[in-house]
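Engineer: coords below, sequence missing:
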């Protein structure tokens, strides 16, 4: 199943798609801004990266945990009303966080409020992806829609941190970037929740719940109990692990080569290549079978990042850049494959929760990868982050052993009477 350029146009022009697409773009844009804006804000006020890191980490942990809880609620209650409630809670929480930072409150209090702000941050990514099952038919057009989601998210990760750095430097108040991120989150989520397509989805969910036709998984893990979905989440975790490793490693390698600024340029180019390659890959995906695509893409990505680590001690940014661009070409195809994996392994009425499991896995993977990369670079020098790539190869091997759980998944996405 391959997506052509007309499929991308048809998906984005689908009836009812324009408003939620624009709203979700505004609301998802701050995804790469929150933690960095908080870190730099606290750093400017307190003068300590340690304190800033603690508050930023609390916000990130809260966001990761909140995505799954929110996804389950949105699938059971419909997106509109819970999202509007979340907007109100998030507004209070983020205002409280800014107040704590400005008042230089005790670290424990600020961390607790940061955790709450993370929990209340609207999990728009899963809802935006899940809505495409209402807007597009199964097949190349929907695959194009999922690729758009991955590409747009990658674009936000390029522009978001740059905007944070600009706002922190160019404005007189260091909290400006956090306020801008929070404002976009509030406006985008509110608009998304009130669009006609989202309200229709909410009405169908409420009607299905009233008739008892929803088939949600019970228990603490919910839909995550499905073996195929756990395999897709493992792929998302492995991707985040390798990507987080590389992000820190490239910065260290550029500093070792005597050109610290080149690290940021390489990471930006990496993301641009990812966006371009994502469109091309969507036209001719390989391997075609999804259960093979997941381990092969992660394995190739991890192998190239391992090679990046091995050449970093040579001090050649040109050689590092060449390998890095090849690795970047595998980023968006993986994120798209994770969306398709959810499509394959999770029931339609648990799509938001399932997508949010992927988001949480990726966030945890990135956090672990960044931490591991820092430790290994301190121990072994600029090439130490090759260990993170090698660990990614191990995850790819586990995916290969578990590939049957995805191949065997047989979850009808659009049965009669379903939400899709």
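Structural biologist: Structure's in. What do you need? Just so it is clear, the model here is predicted, and its values are computed rather than measured.
Engineer: from now on I want contacts and neighbour counts done on CA atoms only, so please keep to that.
Structural biologist: Fine.
Engineer: and the closest residue in space to residue 147 that isn't next to it in sequence, helix, strand or coil?
Structural biologist: Nearest in space to residue 147, with sequence neighbours left out and distances taken as C-alpha to C-alpha, 6 or more residues apart in numbering, is residue 336 at 5.2 Å. For residue 336, the secondary-structure state derived from DSSP: H, G, I helix; E, B strand; the rest coil is helix.
Engineer: and the gap between residue 336 and residue 129?
Structural biologist: In this structure, residue 336 lies at 11 Å from residue 129, with C-alpha to C-alpha, to the nearest Å as the measure.
Engineer: what do those two both touch?
Structural biologist: 146, 149 (C-alpha atoms under 8 Å, 6 or more residues apart in numbering).
Engineer: show residues contacting stretch 61-76.
Structural biologist: Counting by C-alpha under 8 Å, 6+ apart, the neighbours of stretch 61-76 from elsewhere in the structure are 82-83, 114-123, 126-127, 205-206, 209, 216, 349-357, 359-360, 363-364.
Engineer: put this beside the first:
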């Protein structure tokens, strides 16, 4: 006989109190608040670069290539910055980037206004991406230091993923406000100020001040985390499910265009982000009786199922509503991956391990967008969505074959 009330059963499924417990961890709240300000460019900078340069030069090719180079800079330099954080601590890296990044964005603006030199703009965009302060990586490496409880650590990574999803939702809206006001350059300057100020405050937080560097228990290797087969398997899976993210974005854009409402793509992607943020809040609101690798497997299986579920939908409005549910597992996949990396990576390589994950994520999304663009010329959006589901299942297969029976 069930004697528990429905409300009690719901709290056993999800409890926001777990997030309260995380925020009550000494020194975490101040670091997290500062990191949010410093991470505002995540949702703002790429779109701001694209719209500012297109409006200034009239060239989509120049604007698109500059935005792509900005992302390339982010991805290419991240592992090096992670290694420096592991060896020196975050202060030298973040202090330098907090000055360089706003300077590079300002240089990009000046070059676009004064010269319109394609090569100079390209170099500035690449340098801006390469100098973006890796504050997200610092937070993900900081959580295991501050949250020793494994169950709460899952909630911490879920909360962090929810923060990033929120920035992806709010960022384009902020850019749209600047563009609507006739001041698109303001979005870039706003991103620069947030990055600089947020990182200065983050560096002054007690948790970062007390950061200690872990001495390696073994000889250092140029390969870093790539020496460890299980981490390599997680990174490979990250590339594949990130390809699915990129394919989904193109599929939505192509689907909306095929229905004569291309602007609806932005609304659908925003709804998908809302669903993703809600999904990760649910995921982190409970301690699941599964190992980290099994949690990642389940999340990827649900993600693949969601993408396959919306593939045959032909009504634009129904597609948008179903995307909220179908995309709910996306942020949980990232949170589960972060939790797994935190368990698999050696302590003295934690930051670098997370940066490799970020590089794989950015590279996979870029590859998915590129492949989706080619596919959109030849096949219906439904096939692109099925391709995204297949890529996610391939990622799950890699994790299953290498980590399926692990207790991590």
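Structural biologist: Alright, I've got the coordinates. Here the structure is a predicted model, which is why all the values come from computation and not from measurement.
Engineer: count of neighbours near the residue nearest to residue 147 of the first structure?
Structural biologist: 22 (other C-alpha atoms under 10 Å).
Engineer: give me every residue that touches it.
Structural biologist: Applying C-alpha under 8 Å, 6+ apart, we find residue 336 of the first structure in contact with 143, 146-147, 149-150.
Engineer: which stretch of helix or strand covers the spatially most central residue of the first structure?
Structural biologist: Per C-alpha atoms, centre = their mean, the C-alpha nearest to the average position across the first structure is that of residue 359, at 4.8 Å. With elements taken from DSSP states H and E, the one containing residue 359 of the first structure is helix 351-380.
Engineer: swap in residue 402 of the second structure?
Structural biologist: Short version, using DSSP H and E: residue 402 of the second structure is in helix 381-403.
Engineer: show me what that helix is packed up against.
Structural biologist: helix 229-258, helix 292-310, helix 350-376 (3 or more C-alpha pairs under 8 Å, 6 or more residues apart in numbering; DSSP states H and E).
Engineer: what is the second one packed up against?
Structural biologist: Contact here means 3+ C-alpha pairs under 8 Å, 6+ apart; on that basis helix 292-310 of the second structure packs against helix 316-326, helix 330-344, helix 381-403.
Engineer: quick one: the shortest one to helix 229-258, angle?
Structural biologist: It stands for helix 316-326 of the second structure. 160 degrees (axes from the mean of the first three to the mean of the last three C-alpha atoms, to 10 degrees).
Engineer: try the longest one
Structural biologist: Following the same axes, to 10 degrees, one obtains 170 degrees for the angle between helix 381-403 of the second structure and helix 229-258.
Engineer: what's in contact with helix 381-403 of the second structure?
Structural biologist: Contacts to helix 381-403 of the second structure, defined as C-alpha under 8 Å, 6+ apart, come from residues 230, 233-234, 236-241, 243-245, 247-248, 251-252, 254-255, 293, 296-297, 300-301, 303-305, 307-308, 310-312, 372, 375-376.
Engineer: sort out which of those are buried, if you could.
Structural biologist: Buried subset of these (neighbour count, 16 or more other C-alpha atoms under 10 Å): 230, 233-234, 236-241, 243-245, 247-248, 251-252, 254-255, 293, 296-297, 300-301, 303-305, 307-308, 310-311, 372, 375-376.
Engineer: please identify the most buried of the helices and strands packed on helix 292-310 of the second structure.
Structural biologist: Mean neighbour counts were compared across these using mean count of other C-alpha atoms under 10 Å; the top stretch is helix 330-344, at a mean of 25.
Engineer: in the first structure, what stretch matches stretch 78-86 of the second structure?
Structural biologist: Aligned by TM-score structural alignment, stretch 78-86 of the second structure falls on residues 67-75 of the first structure.
Engineer: with stretch 132-147 of the second structure instead?
Structural biologist: Applying TM-score structural alignment, one finds that stretch 132-147 of the second structure aligns to the residue range 121-136 of the first structure.
Engineer: which residues touch that stretch?
Structural biologist: Around stretch 121-136 of the first structure, the neighbours that count as contacts under C-alpha under 8 Å, 6+ apart are 11, 14-17, 20-21, 24, 27-28, 63, 66-67, 70-71, 74, 79, 83, 86-87, 90, 142, 145-146, 149, 185, 189, 198, 201, 339, 351-356, 359, 419-420.
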